[in-house]
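In: Give me coordinates for this.
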Amino acid sequence: MELADFIDHTNLKPTATVSDIQKLCDEAIKHHFYAVCVNGCNVAVAKKAIKESPVKLAAVIGFPLGAMSTKAKIFEAMDCIDHGADEIDMVINIGWLKSGMFDAVREEIKVIKEAIGETVLKVIIETCYLTDAEKEEACSLAKDARADFVKTSTGFGTGGATYDDVVLMKGIVGDELKIKASGGVKDQATAKKYIELGVSRIGTSSGPDLIK
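Out: The predicted structure is shown next:
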């Protein structure tokens, strides 16, 4: 596989304009990236922009804090799918996890996955706010809830992906779930290292730079 096949070309900035999203999609088509990843309000714009290309469309929900109600996250996910999203990247309720409310975290992931069915669900655990034990617990909960991916970060926290976190996550999910590294992946050498560690997808706003 080519490096481009791993890239979710991303623009989740609150200031992203329609032309910014169009540019994101044009770059994804040009460079044959796997997907674009956008906020919910930009799903319809992105879907139109990628047209009949093979580029997939991922949308974030509960982003970037994860602190919305489960009902709101489900509504957001279904709205994104209705407007053309192929994949959903959800942020877990970090406060619940840190409170030891593991059943609630698992159930939220589970009901969102049940609601979206065959649509790919990536679970963002926001590693920068978690202890290693909490990261392991979050991965186990995502696996139990039958998510498709665990994802390191939103890119809006205090830190992004790290090699150590990916190794830790891989140790918990093995080959049962895929892993997406996101946040701070800005050069080709870093991206290739993540792939060597077992990452299946890389979320980055620097896609064109990664494949130069």
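
In: from here on, contacts and neighbour counts on C-alpha atoms
Out: Will do.

In: tell me which element the residue most central in space within the chain is part of?
Out: Geometric centre of the chain, nearest residue: Asp89, 4.2 Å, by CA atoms, centre = their mean. Following DSSP states H and E, one finds Asp89 within strand 87-91.

In: Next, the second sequence, to be compared with the first:
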Amino acid sequence: MNQYIDHTLLKPEATREQIEKLCEEAKKYNFKSVCLNPSWVSYAKELLKDSGVLVCTVIGFPLGATSTQSKALETEVALKDGADEFDMVINIGALKENAEQANTLVQSDIRAVVDAANGKTVKVIFETCLLSNEEIQRACELSIKAGAHFVKTSTGFSTAGANLEVVKLMLDTVGSRALVKASGGVRSLEDAKIYIDMGVKRLGTSSGVAIMEGQETKGGY
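Out: Now for the predicted structure:
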């Protein structure tokens, strides 16, 4: 279970002390990664040295509405700081336009991050609560064409996170061509087991410790 969890702290008010606690918890439970904002990457890399825990950061977060160039540069800087994985937010407005030019923009936006990541894992965040089923399926296809490794449900900053219907749709759409990360609202061991049994390969959650201890949290990411 622990190796499915990206132990997450993305709140803008996160302090150095909270980042230290996040990394200590990640080491204690041997989580797959910590997921945090880009400004904390180099510090987390130092704290997690020789632990085996990866450092994951977010790109174009949480809105996805920054330019392709800025997403690529943000990725390059985070890579230099030691990031191992990159969770980027798509250009949601462009996806919803569903015109050839807009779809090309979404795909090139993802591709720019994939290229800047230089072979490191890239997960593409859709913000599924804002999308129709058709838009989710198209986002999956564009992500695969752009070379992304994962498709991911949510930022945790919009109106809703992962749900079973959406995750099943994403799993069915990508098949063996990409992996799926469920995020937002995974707050208990039961939640985690359900998603893993479905075929999800990564869970984004701030409730990693509660999950490992068989407890449930009522709020948070």
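
In: TM between them?
Out: For these two chains in superposition, a TM-score of 0.98 is obtained (TM-score structural alignment, normalised by the length of structure 1); 210 aligned residues with a CA RMSD of 0.7 Å.

In: coming back round to it: can you give me every residue that contacts the residue nearest to the centre of structure 1?
Out: 58-61, 121-124 (CA atoms under 8 Å, 6 or more residues apart in numbering).

In: Tell me who's in contact with Gly100 of structure 1.
Out: Listed by CA under 8 Å, 6+ apart, the contact set of Gly100 of structure 1 is empty.

In: Would you check how far apart it and Lys122 of structure 1 are?
Out: According to CA to CA, to the nearest Å, Gly100 of structure 1 and Lys122 of structure 1 sit 22 Å apart.

In: Over to Leu168 of structure 1?
Out: 17 Å.

In: Buried residues in stretch 42-59 of structure 2, which are they?
Out: Of all the residues in stretch 42-59 of structure 2, those buried under the rule 16 or more other CA atoms under 10 Å are 42-45, 47-48, 53-59.

In: centre of the chain versus that stretch, how much separation?
Out: 15 Å (CA atoms, centre = their mean, to the nearest Å).

In: ditto for stretch 4-18 of structure 1
Out: So, by CA atoms, centre = their mean, the centroid of stretch 4-18 of structure 1 is 11 Å from its chain's centroid.

In: Report how many residues lie close to Val180 of structure 2.
Out: Look at Val180 of structure 2: counted by other CA atoms under 10 Å, it has 25 neighbours.

In: before we move on, what about Gly199 of structure 2?
Out: Around Gly199 of structure 2 there are 17 residues (other CA under 10 Å).

In: In structure 2, what sits opposite the residue nearest to the centre of structure 1 in the alignment?
Out: Superposed on structure 2 with TM-score structural alignment, Asp89 of structure 1 falls opposite Asp87.

In: returning to that earlier point: distance of the residue nearest to the centre of structure 1 from Thr152 of structure 1?
Out: Applying CA to CA to Asp89 of structure 1 and Thr152 of structure 1 gives a distance of 11 Å.

In: can you list residues touching both of these two?
Out: What both Asp89 of structure 1 and Thr152 touch, as defined by CA under 8 Å, 6+ apart, is the set Ile124.

In: got the contact list for the alignment partner in structure 1 of Phe61 of structure 2?
Out: Residue correspondence, TM-score structural alignment: Phe61 of structure 2 in this structure matches Phe63 in structure 1. Counting by CA under 8 Å, 6+ apart, Phe63 of structure 1 makes contact with 90-91, 154.

In: What separation do you get for the match of Asp89 of structure 1 and Asp50 of structure 2?
Out: Distance, Asp87 of structure 2 to Asp50 of structure 2, by CA to CA: 23 Å.

In: cool, and Val34 of structure 2?
Out: Distance of Val34 of structure 2 to Asp50 of structure 2, given as CA to CA: 14 Å.

In: go on, Val166 of structure 2?
Out: Taking CA to CA, one finds Val166 of structure 2 at 36 Å from Asp50 of structure 2.

In: With Arg187 of structure 2 instead?
Out: The gap separating Arg187 of structure 2 from Asp50 of structure 2 is 28 Å, by CA to CA.

In: now do Gly156 of structure 2
Out: 30 Å.

In: Now for the corresponding residue of structure 2 for Ala28 of structure 1: which residues touch it?
Out: Aligning on TM-score structural alignment places Ala28 of structure 1 opposite Ala26 in structure 2. The contact partners of Ala26 of structure 2, taken as CA under 8 Å, 6+ apart, are 7, 32-34, 53.

In: Mind doing that once more with 7 Å?
Out: Residues near Ala26 of structure 2 by CA atoms under 7 Å, 6 or more residues apart in numbering: 7, 34, 53.

In: The helix or strand where it lies against structure 1, how far on average?
Out: Assigned by DSSP H and E, Ala26 of structure 2 falls within helix 16-29. Comparison of helix 16-29 of structure 2 with structure 1 after fitting gives an average deviation of 0.4 Å (mean CA distance after the TM-score superposition for structure 1).

In: Show me how far the next helix or strand after that helix is from its chain's centre.
Out: Scanning forward in sequence from helix 16-29 of structure 2 by DSSP H and E, the next helix or strand is strand 33-36. Mean-position distance between strand 33-36 of structure 2 and its chain equals 9 Å (CA atoms, centre = their mean).

In: once aligned to structure 1, how far is strand 33-36 of structure 2 on average?
Out: Overall, strand 33-36 of structure 2 averages 0.4 Å from its counterpart (mean CA distance after the TM-score superposition for structure 1).
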